[in-house]
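>>> Sharing a model that was predicted from the sequence below.
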Amino acid sequence: MSESGAVPIDVREEPGAALAGFIDKWRARWPEWAVVEVFVPAGQRELASAWAALLQELTDAAWGGTDPIPGEAKLGWWQEELVGWTRGARRHPLGTALQRQPAPWTTLAAALPSLGNSRERPGDPAEAFAALAPFARAVADIEQVLFAGTSDAAAPLAPAAPVDGAARRSGTDVVAATLLQARLLIAGDAGVPLDVIARAGEADSRPLWMARLRQQWPGADGTRPRRLWAALARGRLAGGDATTPLPGWRALFAGWRAARG
């Protein structure tokens, strides 16, 4: 246990049941995944779900609630946990599926403070993307390792392989855009940029922000799971409500297009 005492309570449950619980919590937020996961290679589906569940835990900690202090403590705990994964140690149930993967977990740990800092409302869309860039870059790099062979943006990578600069920037932008959609889901209008709020005036600023985000949505580079997540996120924005799942047929069509790259 960390000195902060911020160990998630679920960690003390039986690991197998707790792992399934975290994945089920993510699936409850994204029921469309049951339709589109067929486009992920069968051997990577459990890994993809566990990774998505981890990202949900991190972003919930960063953006959830009205008081940032509990989330900061959780992110601090996760920094310790991720560093421990590189030494073969794990405490969190999600580590059962993820810890043994040869991914740069310390890079993700180092990026967590930037995720916490992104809680501050951005001034404009460019600032919103920039605030998430360090964390999104770490996420994109890990996904190239976890899902090697499913990327259209770059060749499959070994853990220590260099990443082409243009492909890396593009993959980072896709992750950041998907995270900005997730923030609408987690925190409502708390992450809407100030200039969008000013343009909306007395009206709800979220529809305008969703439209702006769709207009600036980057090309769908990255691994196949990331392309699928991005397609679902953009599809929800197109529907005008970040919290409403896509109908099955729309999710299937979006997934098919994303899988084709």
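Looks like it arrived, so ask away.
>>> Could you use CA atoms for every contact and neighbour count after this?
Noted.
>>> Now do the end-to-end distance for stretch 59-75.
9 Å (C-alpha to C-alpha, to the nearest Å).
>>> Show me what counts as buried in that stretch.
For stretch 59-75, a neighbour-count test (16 or more other C-alpha atoms under 10 Å) marks 59, 60, 61, 62, 63, 64, 71, 72, 73, 74, 75 as buried.
>>> count of residues packed around the residue lying closest to the second one once chain neighbours are set aside?
Going back to what we said before, that points to residue 60. In this structure, residue 60 finds its nearest non-sequential neighbour in residue 186, 6.7 Å apart by C-alpha to C-alpha, 6 or more residues apart in numbering. For residue 186, the count of nearby residues is 22 (other C-alpha atoms under 10 Å).
>>> still on that earlier bit, and of the buried residues of stretch 59-75, the nearest to residue 233?
Distance to residue 233, by C-alpha to C-alpha, is smallest for residue 59 among the buried residues of stretch 59-75, at 15.0 Å.
>>> element containing that closest one, please.
For residue 59, the host element (DSSP states H and E) is helix 45-63.
>>> by how many degrees do the very next helix or strand once past that helix and helix 45-63 diverge?
Toward the C-terminus, helix 45-63 is succeeded by helix 68-85 as the next helix or strand (DSSP H and E). Here helix 68-85 runs at an angle of 140 degrees relative to helix 45-63 (axes from the mean of the first three to the mean of the last three C-alpha atoms, to 10 degrees).
>>> Give the next helix or strand downstream of helix 68-85.
Taking DSSP H and E, what comes next after helix 68-85 is helix 95-98.
>>> What is the helix or strand following that next one packed up against?
Per DSSP H and E, the first helix or strand lying C-terminal to helix 95-98 is helix 105-117. Under the contact criterion of 3 or more C-alpha pairs under 8 Å, 6 or more residues apart in numbering; DSSP states H and E, helix 105-117 touches helix 45-63, helix 68-85, helix 125-146.
>>> Pasting the second one now:
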Amino acid sequence: MDKTMASATQAVADIPDGAALAVGGFGLSGVPDALIRAVHEQGARDLRVVSNNCGVDGRGLGVLLGSGRISRVTGSYVGENKEFARQYLSGELEVELVPQGTLAERLRAGGAGIPAFYTPAGVGTQVAGGGLPWRYAPDGSAAIASPPKETRDFAGRAYVLEHGITTDYALVRAWRGDRHGNLVFRRAAANFNPLAAMAGRVTIAEVEELVEPGELAAEQVHLPGVFVQRVVRLTAVQAADKHIEKRTVRS
């Protein structure tokens, strides 16, 4: 029952080339930076990442992206990462853009064993009709485009069929966790982390504070340990290493 690992390096050691990773975080909030850096040091390549965004240049998933380790991204947002945009537009990176709420539900559905669901999000757009560039050719045309999706009417309203997502591994960050893998997320870090954790067949959680089983009251637990296979306790320095994308202060 003790799922703790000695280090992030040990926890990610078996992630192979070509693995699919669901990664928590939103912008730079709740990003599993220690695990991402460990994957970078480990050397896995050709990774297929599912995450809301791909970090920023040199931070978060931007570390793996900048070193050419990611071949495909399923996400909702590109804007704060110039290298992401460059690789996508030059045809080096395959990108499936998904409406943010749809992405959240696809991860949750995959983790809950639901193969597919209908949603009104994207009806009447290229999300449903197909044609979104997944990969660009050198001449700027779409080398690979999204296929059309099944649509269906319910009570006079159109819906599009979306498939649940499961991945080989998931990397997440939590505020507190116990040795059984029960996790608590703090404030904005409770973004895509619980959903990514559900989608991974092997979920690895880095926690700022590790407690003993029984110290977390049942009503405090945001994600039960059944979804988590490995737990890594962060050092005090790692836990405090939190960056802000755009700092805004009053004069």
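Noted; the coordinates are in hand. Small disclaimer: the values here were computed from a predicted structure and weren't measured.
>>> care to give me the TM-score?
Once superposed, chain against chain, the TM-score is 0.28 (TM-score structural alignment, normalised by the length of the second structure); 124 aligned residues with a C-alpha RMSD of 6.2 Å.
>>> what's the closest of the buried residues of stretch 59-75 of the first structure to residue 136 of the first structure?
residue 59 (11.5 Å).
>>> So that closest one versus residue 165 of the first structure, what's the distance?
For residue 59 of the first structure, the distance to residue 165 of the first structure - C-alpha to C-alpha - is 26 Å.
>>> How many residues are close by residue 167 of the first structure?
16.
>>> Now do the strands in the stretch 51-200 of the second structure.
Along the stretch 51-200 of the second structure, counting by DSSP state E, counting those that start in this stretch, strands occupy 70-75, 94-97, 116-119, 133-136, 142-145, 151-154, 157-163, 167-178, 183-184, 200-211.
>>> was I right about residue 168 of the first structure contacting residue 137?
Yes: between residue 168 of the first structure and residue 137 there is a contact under C-alpha atoms under 8 Å: 7.4 Å.
>>> the more surrounded of the two?
residue 137 (23 against 19).
>>> got the contact list for the nearest residue to that one once chain neighbours are set aside?
By the measure of C-alpha to C-alpha, 6+ apart, the closest residue to residue 137 of the first structure outside its immediate chain neighbours is residue 172, 4.8 Å from it. Residue 172 of the first structure is in contact with 133, 136, 137, 139, 140, counting by C-alpha atoms under 8 Å, 6 or more residues apart in numbering.
>>> now, which of those sits nearest residue 98 of the first structure?
Taking the contacts of residue 172 of the first structure together and measuring to residue 98 of the first structure by C-alpha to C-alpha, the closest member is residue 139, at 13.4 Å.
>>> got a list of what the residue nearest to that closest one when sequence neighbours are not counted touches?
For residue 139 of the first structure, ignoring the flanking residues on the chain, the nearest one in space by C-alpha to C-alpha, 6+ apart is residue 108 at 6.8 Å. Contacts for residue 108 of the first structure were tallied using C-alpha under 8 Å, 6+ apart; they are 82, 135, 138, 139.
>>> Can you name the residues that contact the second one?
Pointing back at residue 135 of the first structure there. 108, 111, 112, 114, 115.
>>> Could you give me the PyMOL selection string for whichever of the contacts of residue 172 of the first structure are buried?
With 16+ other C-alpha under 10 Å as the criterion, this PyMOL line picks the buried residues out of the contacts of residue 172 of the first structure:
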select buried, resi 133+136+137+139+140
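>>> Turn the contacts of residue 172 of the first structure into JSON lines, including distance to residue 182 of the first structure.
Shown next, in JSON lines, are the contacts of residue 172 of the first structure (distance: C-alpha to C-alpha, whole Å):
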{"residue": "133", "distance to residue 182 of the first structure": "15"}
{"residue": "136", "distance to residue 182 of the first structure": "13"}
{"residue": "137", "distance to residue 182 of the first structure": "17"}
{"residue": "139", "distance to residue 182 of the first structure": "14"}
{"residue": "140", "distance to residue 182 of the first structure": "16"}
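>>> Run the angle between the longest helix seen in the second structure and strand 70-75 for me.
Counting residues, the longest helix found in the second structure (DSSP state H) is helix 100-112. Helix 100-112 of the second structure runs at 110 degrees relative to strand 70-75, counting by the same axes, to 10 degrees.
>>> tell me the secondary structure for residue 41 of the second structure?
helix (DSSP: H, G, I helix; E, B strand; the rest coil).
>>> how much space between it and residue 169 of the second structure?
17 Å.
>>> out of those two, which sits in the busier spot?
residue 169 (22 against 13).
>>> show me the residues around the more buried one that make contact.
Neighbours of residue 169 of the second structure in contact, by C-alpha under 8 Å, 6+ apart: 15, 19, 20, 21, 22, 200, 201, 202, 203, 204.
>>> Tell me the spacing between residue 98 of the first structure and residue 140 of the first structure.
Taken as C-alpha to C-alpha, the span from residue 98 of the first structure to residue 140 of the first structure is 15 Å.
>>> likewise residue 212 of the first structure?
23 Å.
>>> ok, now residue 74 of the first structure?
From residue 74 of the first structure to residue 140 of the first structure the distance is 22 Å (C-alpha to C-alpha).
>>> from what I can see residue 35 of the second structure touches residue 206, true?
Yes: counting by C-alpha under 8 Å, residue 35 of the second structure does reach residue 206; the two are 7.1 Å apart.
>>> Can you check which residues contact both of these two?
Common neighbours of residue 35 of the second structure and residue 206 (C-alpha under 8 Å, 6+ apart) are 8, 171.
>>> Who has more neighbours out of these two?
Neighbours were counted for residue 35 of the second structure and for residue 206 using other C-alpha under 10 Å; residue 206 has more, 31 against 26.
>>> okay but that one is in contact with residue 197, surely?
No: under the criterion of C-alpha under 8 Å, residue 206 of the second structure is not in contact with residue 197, lying 11.4 Å apart.
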